[in-house]
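Colleague: Let me see the structure of the following:
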Amino acid sequence: MCILFFILNKFPKADQYKLILAANRDEYYARPASVAERWKECDFVIGGRDLEPGREGGTWLAISTGTKDKTFKFGSLLNITGEPIDENALHRGNLVVDYVKNPISNVEYCQNLIDTDKKFNSFNLITIEIGAEINRTVHYSNVNNVVQEWPCNEPLAFGNSLSHEPYEKVKAGREKFREIINRENQSKDDLVNSLKNFLCDREKHWPDEVLNRRVSKWADKLSSICVRHDGANYGTRTRTIILIDGNNKVDFYEETMTSTNPDDAWTRTHIQTEF
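Modeller: Next comes the predicted model:
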C-alpha cells in the first residue's frame, strides 16, 4: 500500500511553492531497498531503489532535474489492490525508472503505455513535469487504460485504488493536507515538520467499503495514512517530502526504515538541488 498527496501551483506567488508533495511507501519490512540518493548511472535522478532479487533497480518514486530544457520530472508508482495478479508479469518499478531517466514528456510516456504489449500487474502511475512553460500532472492506470491530466492549484491525492473510488484515508488525508499547506506565515521547517507528522498519522479511517472490497485481509489495518501491522511485519517503510520554490530550488526529504523493526533505525536524507 502507498499514498501520495501533492499540490502543483501553476502561477505561485513569491512566498508560495510550485510543488508541495508528501508520500508514504508501505512494504514488508524484510524487503530490501536502498535509501534515496543520486543514481550512479545518471546523477540527475534522485530516489530509492528496490533491491529485491529479480527486481533490482526499480523504484516506487523518483525525481529528475537533468533534462536539457531544465524541466523537473517526478514519477510515482502505486499498485492497485484487488485486481487479478499475473505471477509472470514484468516488474512495475521500471516504469518510473524509464520515465525519469529519459527526456520524453509525461503525456507522451503515459500515452505510449496504452499501446504497449508489455504485461504489468495493475498500477497507478502519477507523473509531474515543471518547466518554463510546463506545469502538468498526468496519471495513467492500466486497469482502465485512461491517460488523464489533472488540474493545477488544487490538492490531489492517490492511493491503491482507481482514482474515481479513493479509499477513505485518501479522502480524509487530502483535506488534512489542504489544511496544512494553507496555514499562513509558516516557515519551511514548520511546513516540513507538519508534513512529517501528517505522514506518521496512524488514525484508522474505517469502515471503508472500497478498501474492504479490494483487500481480502488486514483491511482495517491498512486504513491509516501511516500503516503499521507488526503481526505481518508490514507497514510504512519510507516517508518522502518534496518542495520546489519559485526559483526552482528543490528540497527532497526522506525518512527510510533501515531495519526490520519500525521502532529501530531510520535513515534521514535531505538533498537540495535545482533545475
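Colleague: drop to CA atoms for contacts and neighbour counts, all remaining ones
Modeller: Will do.
Colleague: name the element the nearest residue to residue 228 once chain neighbours are set aside belongs to?
Modeller: Using C-alpha to C-alpha, 6 or more residues apart in numbering and skipping residues adjacent in sequence, the residue nearest residue 228 is residue 235, 4.3 Å away. Following DSSP states H and E, one finds residue 235 within strand 234-244.
Colleague: The structure of the following sequence is requested for comparison with the preceding one:
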Amino acid sequence: MCLIVFAWRVIPGVPVIAAANRDEYYDRPATPAGPWPEHPNVIAGRDLKGGGSWMGVTLDGPNGPKFAALTNIRGPNERRADAPTRGVLVADFLTGTLSAPAYLERIAPGAGEFNGFNLVLGDREALYWYSNRAGDDPRNGKPLEPGVYGISNGLLNDPWPKVVRTKAQFASLLCSGAPEDAYFEMLADTTRAPDMRLPETGVPLDMERMLSAVCINSPGYGTRTSTVVRLFADAPPALSERVVQPVCADECDA
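Modeller: Next up is the predicted model:
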C-alpha cells in the first residue's frame, strides 16, 4: 500500500473510514481481497510472493472487527534484500488474537529487522500508527486522536503533494456524505506534482515525478488496486476493492 488516507472517529457510527491505493510491480502475484480459506474471518488481499497482505479487516474478534494497513517507507539507500516481508505485519495481526497495543508490544523488539514501514491498526475502540523509522515521534505506537490522516511512503501526515491533496479531498467527501464511487474517483487521480513540490526520497527525479501521482502508471510498476474500508460501530465492516487497469502500455513514459 503506497497511499492511505483515513478518518478516525470523525463520522458518527463509523469509527474508521479508509481509502487507499496499492502500488506494486505488475508481475508480482497477488490475490484480490476476499476471505482467506484458512482464516475465513479475515477479508484481505494476499501477496502470493511474500505471503502477507497490505490491507484488510476481520469480521469479528474479542473487541469487534479489526483493521490493519501497511505502507512501505521509501529508503533506497537503507533497503536490505534479506529483510523479512513487511506484509506479515498485517497478516499476523488480522489472523491473531492480540489487541493492537499487545501486538505492537510484541513486534517492537524485532521491528528493526524489516525495511521501513508504516503500520495502521486497531479496532472500534482505538487506532494506532506505528513505524520503525519514526524515531522519537510522540504519536508512534500511541492511540491516535480523532481526525483525518494520510500516509504515503514517508511518515504519518508528511506533507507530500499527493498526501496533502488527497487528505483535503477525502475530508470534503466525508463532510458531504459522498457515495463510495467518489472515493474511488479520488484514488484514480493520475496528476503528477510540479517539480518544486516533490519530496526528496533518494530516487532519481524522473522516478520522483512518476511516483508523485495518487494513481501511478508506468512501465512495469503502478497502482494495482484501490480500496475503501469502513469499520462500523454496530455492523460488520465493509471492504470494497477495485482492480486498476493501467492507462498506458509498456511504452509509456516513466
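Colleague: picking that back up, what's the spacing between the residue nearest to residue 228 of the first structure and residue 152 of the first structure?
Modeller: Noted for residue 235 of the first structure: a distance of 31 Å to residue 152 of the first structure, by C-alpha to C-alpha, to the nearest Å.
Colleague: now swap in residue 99 of the first structure and tell me
Modeller: The gap separating residue 99 of the first structure from residue 152 of the first structure is 21 Å, by C-alpha to C-alpha.
Colleague: sec struct for the equivalent of residue 182 of the first structure over in the second structure, please.
Modeller: Under the alignment by TM-score structural alignment, residue 182 of the first structure pairs with residue 175 in the second structure. Three-state call for residue 175 of the second structure (DSSP: H, G, I helix; E, B strand; the rest coil): helix.
Colleague: What of the one 3 residues further on?
Modeller: In the three-state summary, residue 178 of the second structure is assigned as coil, counting by three-state DSSP.
Colleague: who's more crowded, residue 235 and residue 152 of the first structure?
Modeller: Using other C-alpha atoms under 10 Å as the criterion, residue 235 of the first structure and residue 152 rank with residue 235 on top: 22 against 17.
Colleague: And the helices in the stretch 101-250 of the second structure?
Modeller: Using DSSP state H, counting those that start in this stretch, the helices of the stretch 101-250 of the second structure run over residues 161-176, 180-187, 205-211.
Colleague: Next up, the contacts around the closest residue to residue 208 of the first structure other than its chain neighbours.
Modeller: Closest residue in space to residue 208 of the first structure, ignoring its immediate chain neighbours: residue 168 at 5.9 Å, by C-alpha to C-alpha, 6+ apart. Going by C-alpha atoms under 8 Å, 6 or more residues apart in numbering, residue 168 of the first structure touches 205-206, 208, 223.
Colleague: swap in residue 93 of the second structure?
Modeller: Contacts of residue 93 of the second structure (C-alpha under 8 Å, 6+ apart): 68, 100, 103.
Colleague: And residue 141 of the second structure, by the same measure?
Modeller: Taking C-alpha under 8 Å, 6+ apart as the test, what residue 141 of the second structure contacts is 101, 104, 128-131.
Colleague: Which of these are buried? Put it as a PyMOL command.
Modeller: Per 16 or more other C-alpha atoms under 10 Å, the buried members of the contacts of residue 141 of the second structure correspond to this PyMOL selection:
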select buried, resi 101+104+128+129+130+131
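Colleague: mind putting the contacts of residue 141 of the second structure in JSON lines, distance to residue 157 of the second structure included?
Modeller: Below are these laid out as JSON lines (distance: C-alpha to C-alpha, whole Å):
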{"residue": "101", "distance to residue 157 of the second structure": "21"}
{"residue": "104", "distance to residue 157 of the second structure": "20"}
{"residue": "128", "distance to residue 157 of the second structure": "14"}
{"residue": "129", "distance to residue 157 of the second structure": "11"}
{"residue": "130", "distance to residue 157 of the second structure": "13"}
{"residue": "131", "distance to residue 157 of the second structure": "13"}
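Colleague: can you map out the strands along the first structure?
Modeller: Secondary structure of the first structure (DSSP state E): strands located at 2-8, 19-28, 37-39, 42-47, 61-64, 72-79, 123-130, 135-141, 146-150, 156-158, 228-229, 234-244, 249-257, 266-274.
Colleague: which other residues reach the third one?
Modeller: For strand 37-39 of the first structure, the external contacting residues (C-alpha under 8 Å, 6+ apart) are 44-48, 271.
Colleague: which residues of the second structure does that strand align to?
Modeller: Strand 37-39 of the first structure maps onto residues 34-36 of the second structure, going by TM-score structural alignment.
Colleague: That stretch vs the first structure, average distance?
Modeller: Taken over the aligned residues, the distance from stretch 34-36 of the second structure to the first structure averages 0.5 Å (mean C-alpha distance after the TM-score superposition for the first structure).
Colleague: Could I get the buried residue list for that stretch?
Modeller: Result for stretch 34-36 of the second structure [16+ other C-alpha under 10 Å]: buried residues 34-35.
Colleague: mind checking how far that stretch is from the chain centre?
Modeller: Remark: stretch 34-36 of the second structure is offset 18 Å from the chain centroid, using C-alpha atoms, centre = their mean, to the nearest Å.
Colleague: what do you get for stretch 230-245 of the second structure?
Modeller: Averaging C-alpha positions (C-alpha atoms, centre = their mean) puts stretch 230-245 of the second structure 14 Å from its chain's average.
Colleague: first vs last residue of it, how far apart are they?
Modeller: Start-to-end, stretch 230-245 of the second structure (C-alpha to C-alpha) is 24 Å.
Colleague: Pull the residues that contact it.
Modeller: With C-alpha under 8 Å, 6+ apart as the test, stretch 230-245 of the second structure has contacts from 13-18, 32-33, 43, 56-60, 65, 67, 123-124, 223-229.
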